[in-house]
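> Structure of the sequence below:
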Amino acid sequence: MTYVIAQPCIDVKDKACIEECPVDCIYEGPRMLYIHPDECVDCGACEPVCPVESIFYEEDLPEKWSAFGTASAEVFNELGSPGGSTVAGPLARDHAVVEGVTAAVGQA
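Okay, here's the model as predicted:
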């Protein structure tokens, strides 16, 4: 099991979770952040600092956002395990699930 970042992160990307992550497993896409399921050590440090309450333990991910668990896994199926987001840098694109979400009112 791992943690998953869901829809409330889209177009917010506060990054407090990145600062708290002790293993550098949170990667930045153009519109949201993703937790690498193989690099996450399930410490939970990211969850309480998320200002939009977008981070869930995989088993606790609300059904309405279940596609984000699959999307996160698929992002890293393509990327592999580069050994941390600092090494990899920002992702070139978001998963199609994220790209399909319309921007929130007042946000680009």
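
> contacts, neighbours, all on C-alpha from now
Fine.

> burial measure for Met1, as a count.
11 (other CA atoms under 10 Å).

> What's the separation between it and Asn77?
Applying CA to CA, to the nearest Å, the value for Met1 to Asn77 is 16 Å.

> Mind listing what's buried along stretch 29-46?
For stretch 29-46, a neighbour-count test (16 or more other CA atoms under 10 Å) marks 29-37, 39-41, 44, 46 as buried.

> could you show me where the strands are in the protein, in order?
For the chain, applying DSSP state E gives strands covering 3-5, 26-28, 33-35, 55-57.

> structure for this one too, so we can compare:
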Amino acid sequence: MPFIVTEACIQCRYTDCVEVCPMDCFVAGPNFLVIDPDGCIDCSVCVPQCPVQAIVNAAEVPPDQADYVALNARLAKAPGWQPIRRHEPPMAEHVHWAQVSAKRHLLQV
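From the prediction side, this is the model:
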């Protein structure tokens, strides 16, 4: 089962995880990252790199985040979403947004 990115990433978009991914399976949108499940080899090296603990194994995703499994798969192939292979600065105000839990309504697709 692949790893996925959950709600905690919205409005933060930290990219520390991107640098360690051996399969280059992260895809970037305007204010969120996803993991392409077709490329993820379940290695988990990205998990400890996320400062907001947004990356989880899809088989262990909390019930309130379960829809992010399908969302990662869909957005990984969405027009305008691009593979990201190197570190970029986090979003403006990421420190504030890292403390906010209910951010789904802010997701830009």
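
> so which of the strands of structure 1 comes closest to Gly69 of structure 1?
Closest approach to Gly69 of structure 1 among the strands of structure 1 is made by strand 3-5 (5.9 Å; CA to CA).

> Give me the contact list for the longest helix out of those in structure 2.
If you go by DSSP state H, structure 2 has its longest helix at helix 67-75. Residues from elsewhere that reach helix 67-75 of structure 2, judged by CA atoms under 8 Å, 6 or more residues apart in numbering: Ile4, Val5, Thr6, Glu7, Val27, Val34, Ile35, Asp36, Pro37, Ala58, Trp81, Val109.

> of all those, which comes closest to Trp97 of structure 2?
Nearest to Trp97 of structure 2 among these is Glu7, at 10.9 Å by CA to CA.

> could I get the buried residues of stretch 29-46 of structure 1 as CSV with distance to Val101 of structure 1?
Shown next, in CSV, are the buried residues of stretch 29-46 of structure 1 (distance: CA to CA, whole Å):
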residue, distance to Val101 of structure 1
Gly29, 14
Pro30, 13
Arg31, 10
Met32, 11
Leu33, 14
Tyr34, 16
Ile35, 19
His36, 21
Pro37, 22
Glu39, 26
Cys40, 26
Val41, 29
Gly44, 26
Cys46, 23
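
> Which member of these is positioned nearest Ala16 of structure 1?
Distances from Ala16 of structure 1 to the buried residues of stretch 29-46 of structure 1, taken by CA to CA, are shortest for Cys46, at 7.6 Å.

> Map the closest one onto structure 2.
Aligning on TM-score structural alignment places Cys46 of structure 1 opposite Cys46 in structure 2.

> my guess is that match meets Cys21, correct?
Yes - under the criterion of CA atoms under 8 Å, Cys46 of structure 2 makes contact with Cys21 at 6.2 Å.

> circling back: relative to structure 1, what is the average displacement of the longest helix of structure 2?
Compared with structure 1 after the fit, helix 67-75 of structure 2 shows a mean deviation of 1.2 Å (mean CA distance after the TM-score superposition for structure 1).

> Return the distance of stretch 11-20 of structure 2 from the chain's centre.
Distance of stretch 11-20 of structure 2 from its chain centroid, counting by CA atoms, centre = their mean, to the nearest Å, is 8 Å.
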